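Novice: take a look and give me a structure for this.
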Amino acid sequence: MKLATLRTPSGSHHPAVALDDGESYLLLDVAWRTFTGTEPTHLRTMLSVIDGGDTARSQIEDVLRAAPSEARLDGADARLLPPLPEPRQIRDYGCFPDHFRNARARRDGVPPDAVTLPPIMLERPLYYLVNRLTLAGDGDDIAWPTYSRVRDYELEFACILARGGRDIPASTAEDHIFGFTIFNDFSARDTQAEEIASGLGMSKGKDFDRSNSFGPWIVTADEVGDPYRLDMVARINGEEVSRGNTASMHHRFADLIAFTSTSTTVHPGEILCSGTVATGCGLETGRYLQPGDTIELDVTGIGTLRNTVVS
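Specialist: Prediction:
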């Protein structure tokens, strides 16, 4: 099942099921009112769908079977928003070691296999917290910050938690996954380099309006199947510039959930991002974005996330 959040021509926002890869949408809250004559409890927003668990899933299946025509919207009339517009938390990890090897090799002018990563990067799925208020969705323009001239994309995907918990064992952690989406971690590389050199970590290099793009929708875990056999491709203005596969993840989502929940409670509606796949950004390849460029990220079985960078 592909679940989206969209804005209709009237300006109202709705959680929806994408039908035929976005040819049309079933507005879940409208469908529930039409089907039952009552206000929806679990189908008001994407976060309430996640919180509703099995009950919400059953209600979605009910309205899909009934499929009231009043609740359908043509895809051409829908404006996709971030599929989870109000995540409870976002964390971004470093699950692909070759991304770091490639980036450091390019910086230092050495072959990637000559780069030795700090052991902690392979031992633990380290992460940083992402600004959950600076989101973009499929089709949104990204207005680049005035303080930066080096515009980069990052080819990532992410899982959304269905259930929370604390000290979750890796052996059962994947039971906590609601679904998957695509993530583009836009990065002001010149600013980021200055900030990292300070020893204080990242700040405005990652934190500006619409710097965190998700979409086009959330594909539920049962539909994705094995998330570690997915091709990941990036294109700039239609030209392929990056290609990888989720099989190369060193730390997998079960590892992320287990590590993050150690002595820390995680919650449904949190987003855990994979980090950049190898070759998945300009920092590795030297191909950066220019004003007017459209960047497309494609992940098998999930879809394509498109954004255009504007000055």
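Novice: C-alpha only now, for contacts and for neighbours.
Specialist: Noted.
Novice: what are the ranges of the strands in the stretch 201-311 of the chain?
Specialist: 212-220, 231-236, 239-245, 270-273, 294-299, 303-310 (DSSP state E, counting those that start in this stretch).
Novice: from the rest of the structure, what touches the third one?
Specialist: Translated: strand 239-245. The contact list for strand 239-245 (CA atoms under 8 Å, 6 or more residues apart in numbering) reads 155, 228-235, 277-281, 287.
Novice: and the angle for it with strand 231-236?
Specialist: Comparing the axes of strand 239-245 and strand 231-236 via axes from the mean of the first three to the mean of the last three CA atoms, to 10 degrees yields an angle of 160 degrees.
Novice: to compare against the first, here's another:
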Amino acid sequence: MKLVTFETNNDTSALFGVVIANNFVVAFSTIISKTGKDITILDDANQYVTHLPESEVYAKELYEYASEHIDSFTDREMPELKDVRLRPPISKVPALLDLGLSPRHLQNAAKNLLQREVKWPLNKLINFVLHRRLQREYITPNFRYYKGNHNAIIGDGDTIHWPSYTSYLDIEPELAIVVGAGSSIAGYVIFNDCSARDVQLPDFLGLTGPGKCKDFTASNGIGPFLVTPDEVGNPLNLKVEVRIGDRFKWKGSTSEYTAKPEDVLQAIHSIFRPLPGTIIGMGTIPDCCSIETEEWLLPSERIEISIEKLGSLVQFTPNTLESKEICRWAKRADLNLYVSPIGGVRVDHEIAPFKGNATM
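Specialist: You can find the predicted model right below:
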């Protein structure tokens, strides 16, 4: 099942439901009213993940009923997916963790960061040592993680914040696990872990972790669906494609992860028991971000991250930037046209209500 949290033209409150026949969406509350069942654990996604596996049994029964009786629902009761506005599939995320289980991305990103931050030949030496270390992780995965800002989550159709202190905003497409009751896997979402690359090294060298470079406002995108494990099949065999407007197209695969989601949960469970609804990113898909491709984002950009079986997460960069602070890296002349002349006020990308950007 592809589970969704959405709102419609007729109801702007959050509705929890399911995608039917790839093109339609219906709230579980609507199906329940049709069937006359008394089910109280499908009011929202947080209740769903908290009451697994019982909630999944009920959800599947309702999904099958709606699929078999699709003609009995009105357009208002079962609108087309393109006509609703999708919210983040988990409305209240108790924690956000992110791992680095894609060594090739770490190697590529480190190489390009070091070229800007450290002079030759020291950058070559550091890169060599790091490469040797990361090669070992193909055999023995390292389950180190950092805690992301779970209060900075945005969803499909939303605009990423572009902080004034960065000129090199980047995206990081990831496969993310959604934790269910008893540390089970409730499902998967696309995770866009945005990064301010030109302040990333000082964050880590300062021993404070990823603060300015990761935890800024509206920096963690998830969506468009919460996809149940049975729908996904093998999560480490999914094609990934990223489109940056009409300018760039990047391709990758989840097959480069060095550990299975079950191994991730086991490793984290040895430290603490994550609450249901916790999101765990597995690491950036190699070849699918600017720090690797050296193809950098601009304002007014449409970003589409597609992962096979998980759909497509569409997000935007703002039309106008705040007054830029002095960049630690080479100045980007291509950003000058986008700096607001009126007090440095940022103007978000204008998005029509109920845009329905998600695609299957």
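Novice: superpose the two chains and report the TM-score.
Specialist: Superposed pair, TM-score by TM-score structural alignment, normalised by the length of structure 1: 0.88. Supporting alignment: 299 aligned residues with a CA RMSD of 2.3 Å.
Novice: switch the strands of the stretch 201-311 of structure 1 over to JSON lines; also include distance to residue 42 of structure 1.
Specialist: Supplementary listing: the strands of the stretch 201-311 of structure 1 in JSON lines, determined by distance: least, CA to CA, whole Å:
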{"stretch": "strand 212-220", "distance to residue 42 of structure 1": "16"}
{"stretch": "strand 231-236", "distance to residue 42 of structure 1": "33"}
{"stretch": "strand 239-245", "distance to residue 42 of structure 1": "35"}
{"stretch": "strand 270-273", "distance to residue 42 of structure 1": "17"}
{"stretch": "strand 294-299", "distance to residue 42 of structure 1": "29"}
{"stretch": "strand 303-310", "distance to residue 42 of structure 1": "25"}
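Novice: ok, which of these comes nearest residue 171 of structure 1?
Specialist: In terms of CA to CA, the element of the strands of the stretch 201-311 of structure 1 nearest to residue 171 of structure 1 is strand 270-273, at 17.6 Å.
Novice: which elements pack onto that closest one?
Specialist: strand 89-93, strand 155-161 (3 or more CA pairs under 8 Å, 6 or more residues apart in numbering; DSSP states H and E).
Novice: hey, which of these is tucked in deepest?
Specialist: strand 155-161 (a mean of 27; mean count of other CA atoms under 10 Å).
Novice: what span of structure 2 lines up against it?
Specialist: Taken onto structure 2 by TM-score structural alignment, strand 155-161 of structure 1 occupies residues 173-179 there.
Novice: please apply the same query to stretch 41-55 of structure 1.
Specialist: Residue span in structure 2 matched to stretch 41-55 of structure 1, by TM-score structural alignment: 40-54.
Novice: still on that earlier bit, what's the closest of the strands of the stretch 201-311 of structure 1 to residue 16 of structure 1?
Specialist: strand 212-220 (9.5 Å).
Novice: alignment lookup: residue 311 of structure 2 to structure 1.
Specialist: For residue 311 of structure 2, the residue aligned by TM-score structural alignment is residue 303.
Novice: and its match, how far from residue 116 of structure 1?
Specialist: In this view, residue 303 of structure 1 and residue 116 of structure 1 are 34 Å apart by CA to CA, to the nearest Å.
Novice: and those two? which has more neighbours close in?
Specialist: residue 303 (18 against 11; other CA atoms under 10 Å).
Novice: I figured the more buried one hits residue 214, correct?
Specialist: No. Using CA atoms under 8 Å, residue 303 of structure 1 is not in contact with residue 214; the gap is 11.2 Å.
Novice: what touches both of these two?
Specialist: residue 182.
Novice: what residue in structure 2 is paired with residue 236 of structure 1?
Specialist: Residue 236 of structure 1 maps onto residue 244 in structure 2, with residues paired by TM-score structural alignment.
Novice: ok, now which ones touch the closest residue to its match other than its chain neighbours?
Specialist: Leaving aside its chain neighbours, residue 244 of structure 2 sits nearest to residue 303 (4.8 Å; criterion: CA to CA, 6 or more residues apart in numbering). By CA under 8 Å, 6+ apart, residue 303 of structure 2 lies in contact with 242-245, 313-317.
Novice: of those residues, buried ones?
Specialist: Buried residues within the contacts of residue 303 of structure 2, defined by neighbour count using 16 or more other CA atoms under 10 Å: 242-244, 313-317.
Novice: about what we covered before: now render the helices and strands packed on strand 270-273 of structure 1 as a markdown table, adding distance to residue 184 of structure 1.
Specialist: What follows is those, written out as a markdown table (distance: least, CA to CA, whole Å):
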| stretch | distance to residue 184 of structure 1 |
| --- | --- |
| strand 89-93 | 11 |
| strand 155-161 | 6 |
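Novice: so which of those strands gets nearest residue 58 of structure 1?
Specialist: strand 155-161 (18.3 Å).
Novice: and the closest one with strand 89-93, angle?
Specialist: Going by the same axes, to 10 degrees, strand 155-161 of structure 1 makes 140 degrees with strand 89-93.
Novice: tell me the counterpart of residue 124 of structure 1 in structure 2.
Specialist: For residue 124 of structure 1, the residue aligned by TM-score structural alignment is residue 142.
Novice: what segments of the stretch 51-200 of structure 1 are strands?
Specialist: Here the stretch 51-200 of structure 1 has its strands, by DSSP E, counting those that start in this stretch, at 72-74, 79-80, 89-93, 127-129, 135-136, 141-143, 151-152, 155-161, 177-185, 187-188.
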